[in-house]
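Student: Whatever this is, show me its structure:
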Amino acid sequence: MILVHKEKCIGCGSCERDCFSHTIQVRAGKAEVLGKCMECGHCLAVCPTEAVEMEGYDQAEVFSGSREECMVAPADFLRFLQFRRSTRQYEKRPVESEKLAQILEAGRYTPTARNRQDVHFVFVQEQMPQIREMIWEGFREMAEQWEDPGYRRMLLEFCKDRQANPENDRLFCGAPVLLVLTCAYPWNGELTARTMELMAESLGLGSLYSGFIQRAIGNSKAAQQALSIEGERIAACLLLGYPAVRYLRSVPRKKAHVTWL
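Tutor: Here you go, the predicted structure:
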């Protein structure tokens, strides 16, 4: 709920102009909240006198400044993206809880449609051995039922290789952390996963999106129960950990298919 401290409000109209839902308006020289809104916080962020408060949220998280003070140099950001690789080799060491907390914060601050903030974050590290086996069981059943024969043969080869040598895990690649995101509107989870992945990369971690794991969890009631996501819609699965490989250069990409109008 949005609260306006009338004694601080100067009636400048900044909040009204930036309110997409037209819920806050200036009347008789003071801003008023006329109904329930999306609680996006734009009115709080734009107010020059700190007259707006969001009830039910931690105001200690709010800091003052300018967008320019938080900017990353465009050339640096582009090089960061160019050097990013999907990691399929991980060191056998856990990820510190402090770094996982930072990744969570990046996800929590990701914009969501209609500001729903509806993403359920599940981090698996301590219980990875047990949950990994449940997911592998779902993967095996999924592989046996796969319609395309060529693809089914490849997936069953994954299972055969791991059965012969448990270290040959082509599904989890030795990653110590699995992040599962669920939400009613999958695009919110997809956007959030991308933000969290970039934070992980900035912390020196590697990451890998896994559609195989996502589908295998959907095929395993035991895994869904263990992850506390029964009845929820999986939006993305990310493997995280310290890379056991060091890349020395970026790689080229195809030219963009773009239309300028």
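Student: From here on, just use CA atoms for contacts and neighbour counts.
Tutor: OK.
Student: Now do the strands in the stretch 151-261 of the chain.
Tutor: Under the criterion DSSP state E, counting those that start in this stretch, the stretch 151-261 of the chain contains strands at 177-182, 206-209, 234-241.
Student: How much space separates the residue lying farthest from the centre of the chain from His42?
Tutor: Centroid-distance maximum for the chain: Ala28 at 43.0 Å, with CA atoms, centre = their mean. Remark: distance between Ala28 and His42 (CA to CA, to the nearest Å) = 22 Å.
Student: cool, Leu171 as well?
Tutor: Using CA to CA, Leu171 is found at 42 Å from His42.
Student: if you count what's nearby, which of these two comes out ahead?
Tutor: Neighbour count, other CA atoms under 10 Å: between Leu171 and His42, Leu171 has more, with 21 against 15.
Student: from what I can see the more buried one touches Gln214, true?
Tutor: No. With contact defined as CA atoms under 8 Å, Leu171 does not reach Gln214; the gap is 10.8 Å.
Student: Go ahead and confirm Lys36 touches Ser21.
Tutor: No. Counting by CA under 8 Å, Lys36 sits too far from Ser21 to count as a contact (9.5 Å).
Student: what's the overlap in contacts for those two?
Tutor: Common contact partners of Lys36 and Ser21 (CA atoms under 8 Å, 6 or more residues apart in numbering): none.
Student: Count the neighbours of Leu78 for me.
Tutor: Leu78 sits with 11 neighbouring residues when counted by other CA under 10 Å.
Student: can you check Glu167 too?
Tutor: The burial metric for Glu167, expressed as a neighbour count using other CA under 10 Å, is 11.
Student: Another for comparison:
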Amino acid sequence: MIQIDRGLCIECGLCAGICEFHEISMSAEGPAFLNQNCCDCGHCLAVCPQGAISMPQCDMGSVREYDPKTFDVEPERLLNMIRFRRSTRKFQNRSVPQDAIVQLLQAGRYSPTACNNQDVRYVVVHQEKDMVLDKLWEGLLAHARTIGDQELEERCRQYRQTGVDTLTYGCSHLIFILSGRQLNGGIAACSIELMAHAMGLGALYLGYGERAVAASPELQRYLGLSDECQLCAILCVGYPAVTWHRTVPRNALQVSWR
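Tutor: Next up is the predicted model:
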């Protein structure tokens, strides 16, 4: 729900106009909050030029006033960052501090979710990484046998024999991203991966890890998966042990203008 400070409100009607669910109506006394279908999206709070709207049930201390100097990113610079990011498969042998991981997760926290569900949660593995890595390889072996992929089976056997990790590549942390909606988790993963690049960290989408979890009831229980809480993505995160010097080519844009 929202609260409207009548002393600050100038009755401009912007809050009523921006509300997708028509939770605010304008009257002779000014805006009135109906409190029937509000999803706490905060659009009314963000659009109010006077700062007259608050959401007392939320952390108002996290609200930031718009400042073009610190908020705006030039389009070409953003596009260049997206061009320059690379999947990391060589990590340094050092841990990422927990406060840096929290900063990464904040990028996921502020990513959009349908109807402001905010239904994305995370399992961050660091202390138990060796155990989880073994279980991932076991699940991947089960997956390989199910689909008859002999090359992948051999890769799993090589890990058992040598301990050389060609799955997570010695990353510092594994971030399991969970949600009831695949798209919500996928958007959060994208934000986290780009934030990692901005922080000088490396990240890798672990597609094989998702297949391993799908083949491992033990890992599914460990992560707390259910029909309402699905695995959307796994990110390997750490300090990259490689330096990139340029972008790489990509196929031509495929688009139909209708």
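Student: Return the most buried member of the strands of the stretch 151-261 of structure 1.
Tutor: Each of these was scored by mean neighbour count; the highest is strand 234-241, a mean of 25, by mean count of other CA atoms under 10 Å.
Student: Can you name every helix or strand that it contacts?
Tutor: Packing partners of strand 234-241 of structure 1 (3 or more CA pairs under 8 Å, 6 or more residues apart in numbering; DSSP states H and E): strand 177-182, helix 186-202, strand 206-209, helix 211-218.
Student: Quick one: these as JSON lines, columns for distance to Leu240 of structure 1 too.
Tutor: Listed next are those as JSON lines, based on distance: least, CA to CA, whole Å:
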{"stretch": "strand 177-182", "distance to Leu240 of structure 1": "5"}
{"stretch": "helix 186-202", "distance to Leu240 of structure 1": "8"}
{"stretch": "strand 206-209", "distance to Leu240 of structure 1": "5"}
{"stretch": "helix 211-218", "distance to Leu240 of structure 1": "13"}
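Student: among the ones you listed, which is nearest Phe123 of structure 1?
Tutor: When those are ranked by distance to Phe123 of structure 1, counting by CA to CA, first place goes to strand 177-182 at 4.7 Å.
Student: average distance between that closest one and structure 2?
Tutor: Here the mean offset of strand 177-182 of structure 1 against structure 2 after fitting is 0.8 Å, by mean CA distance after the TM-score superposition for structure 1.
Student: SS state for the nearest residue to Gly13 of structure 1 once chain neighbours are set aside?
Tutor: Counting by CA to CA, 6 or more residues apart in numbering, the nearest residue to Gly13 of structure 1 once its immediate chain neighbours are dropped is Val26, at 6.2 Å. Secondary structure state of Val26 of structure 1, per DSSP: H, G, I helix; E, B strand; the rest coil, is strand.
Student: List the contacts of the residue farthest from the centre of structure 1.
Tutor: By CA under 8 Å, 6+ apart, Ala28 of structure 1 has no neighbours at all.
Student: From Ala216 of structure 1, how far off is it?
Tutor: 59 Å.
Student: Tell me how far the residue in structure 1 that Leu201 of structure 2 lines up against lies from Ala143 of structure 1.
Tutor: The equivalent of Leu201 of structure 2 in structure 1 is Leu205 (alignment by TM-score structural alignment). Leu205 of structure 1 sits 30 Å away from Ala143 of structure 1 when distances are taken as CA to CA.
Student: So which of the two has more stuff around it?
Tutor: When Leu205 of structure 1 is set against Ala143 and neighbours are counted by other CA under 10 Å, the residue ahead is Ala143, at 23 against 18.
Student: Which secondary structure state is assigned to that one?
Tutor: What three-state DSSP gives for Ala143 of structure 1 is helix.
Student: pretty sure it is in contact with Glu157, am I right?
Tutor: No. Between Ala143 of structure 1 and Glu157 no contact is recorded; they are 9.4 Å apart, counting by CA under 8 Å.
Student: residue boundaries of the helices in structure 1?
Tutor: Along structure 1, the segments classed as helices by DSSP state H run 14-17, 42-46, 74-83, 97-108, 128-145, 149-164, 186-202, 211-218, 221-226.
Student: Ser66 of structure 1 is nearest to which of those?
Tutor: Proximity to Ser66 of structure 1, assessed across the helices of structure 1 by CA to CA, is greatest for helix 42-46 (10.2 Å).
Student: check the fit of that closest one onto structure 2 and give the mean distance.
Tutor: For helix 42-46 of structure 1, the mean distance from the matching residues in structure 2 following superposition reads 0.6 Å, by mean CA distance after the TM-score superposition for structure 1.
Student: Quick check: buried residues in that helix?
Tutor: Within helix 42-46 of structure 1, the residues that qualify as buried are Cys43, Leu44, Ala45, Val46, counting by 16 or more other CA atoms under 10 Å.
Student: do the same with stretch 132-141 of structure 2
Tutor: Under the neighbour-count criterion of 16+ other CA under 10 Å, stretch 132-141 of structure 2 has Val132, Leu133, Lys135, Leu136, Trp137, Glu138, Gly139, Leu140, Leu141 buried.
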